[in-house]
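*Asks:* Give me a model of this one.
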Amino acid sequence: MANGEAGVKTSPRILSYGWGKMEIEGLGRGKDFKLWPGGGRPWDWSEYGTGHRAGVQPGDIEELIDSGCTTIILTTGRMRRLRVPREIVDQLEDRNIKAIVADTRKGISTYNEYVARGERVGGLFHSTC
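*Replies:* Model prediction:
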C-alpha cells in the first residue's frame, strides 16, 4: 500500500470488478472484500452471519471503524439485494463516520474517487447480486 502525506496509509484501489470477482491493489483477486486505509481482506459473510436478508452485521464494520476510516462505503450488490440495516448507518454516524450506501458499481466508483483524493475511506464490497 502506498502511504499518503505524513505517513498516513492510503486505502487500496479497486483495479477491476465483474460478476463474482474483484481485483484489489496489493491484495489480488477475490469475490467480496473489506477494505480500509492500509489494507483489506476477503469479506467472509459467515464470520458474523451476514446474508442478503439479514444484511450487513455490526461485526462486519468493526475492522473498518478500528482502522480509522472517516468514510465507509457499504455496497448492496450489483442488483441491490444485500440489505444495509439503518442501525448500521446510525452506528457509523454516531461515531462521526460518513456512511455511503450504494449499489456495487456506484460504490466502487465513489470509493476509488475517495482513494484518489487521499481520504481515509473503507468499505464492504459485494460483487454479485
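*Asks:* all contacts plus neighbour counts: C-alpha atoms, from now on.
*Replies:* OK.
*Asks:* Near the residue nearest to Pro37 when sequence neighbours are not counted, how many residues? Count them for me, please.
*Replies:* Spatial nearest neighbour of Pro37, excluding adjacent residues (Cα to Cα, 6 or more residues apart in numbering): Ser11 at 3.9 Å. Here the count is done by other Cα atoms under 10 Å, and Ser11 has 29 residues near it.
*Asks:* Alongside the first, I'd like the structure of this one:
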Amino acid sequence: MTSPEISKIAWGSMKVAGQAYKDCKVWPGGSRTWDWRETGTDHHPGVQPADVDEVLKKGVKTLVIGRGMSEALQVPTSTLDYIRSQGIDVLVFQTEKAVQEYNSLAAQGAKVGGVFHSTC
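*Replies:* As a prediction, the model looks like this:
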C-alpha cells in the first residue's frame, strides 16, 4: 500500500485522495480528519502520543508532523520520544514544508504517515 499524495494545502484546507480536510492524518492506504477534540489537543501543550498512535500502528517507518502555517502547534519532546521509542523516524516542519517532505517520501514509495494542522 502506498501513502496518498496531499494534492492541495492552503490556509484551513487540505486535499488528500479527493477528500477535503482542515486538519488530517494520513498513512499508507488512507487518510481521515484529525479531530483534536478526540484527545483534548490544543496548540499548547500540542501534539500528544494519542494524536499520532493511530498512524504509527499503520506500519509507517517515518511520521511527518505539520505544526501549522505559523507553527503555532507545539510538539513536546515527550511525544517525539514516544514516536522514536516505536522505532519510527519523525520529522517536524511548518505545514507547507511538512506536506512537501511527506509527498516527496510518499512518491519514493516510503512507508510514511503524517499529522497536519492547516491553520495557525
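*Asks:* quick revisit: counterpart of the residue nearest to Pro37 of the first structure in the second structure?
*Replies:* Ser11 of the first structure maps onto Ser3 in the second structure, with residues paired by TM-score structural alignment.
*Asks:* doesn't that match fall inside a helix?
*Replies:* No - the assignment for Ser3 of the second structure (DSSP: H, G, I helix; E, B strand; the rest coil) gives coil, which keeps it out of a helix.
*Asks:* Gly30 is in contact with that one, correct?
*Replies:* Yes - between Ser3 of the second structure and Gly30 there is a contact at 7.1 Å, judged by Cα atoms under 8 Å.
*Asks:* re the thing from before, quick one: contacts for the residue nearest to Pro37 of the first structure?
*Replies:* 1, 35-39, 115, 120-122 (Cα atoms under 8 Å, 6 or more residues apart in numbering).
*Asks:* Which one (most neighbours) among these?
*Replies:* Ranking the contacts of Ser11 of the first structure using other Cα under 10 Å puts Gly122 first, with 32 neighbours.
*Asks:* can you give me the end-to-end distance of stretch 66-73 of the second structure?
*Replies:* 8 Å (Cα to Cα, to the nearest Å).
*Asks:* Provide the aligned range in the first structure for that stretch.
*Replies:* Aligning stretch 66-73 of the second structure against the first structure (TM-score structural alignment) gives residues 75-82.
*Asks:* List the buried residues of that stretch.
*Replies:* Burial within stretch 75-82 of the first structure, assessed by neighbour count using 16 or more other Cα atoms under 10 Å, is assigned to 75-78, 80-82.
*Asks:* cool, and stretch 43-52 of the first structure?
*Replies:* 43, 45, 50.
*Asks:* With adjacent residues omitted, what lies nearest to the first one?
*Replies:* The shortest distance from Trp43 of the first structure to any non-neighbouring residue, by Cα to Cα, 6+ apart, is to Phe33 (4.5 Å).
*Asks:* That's all I had, so thanks and see you.
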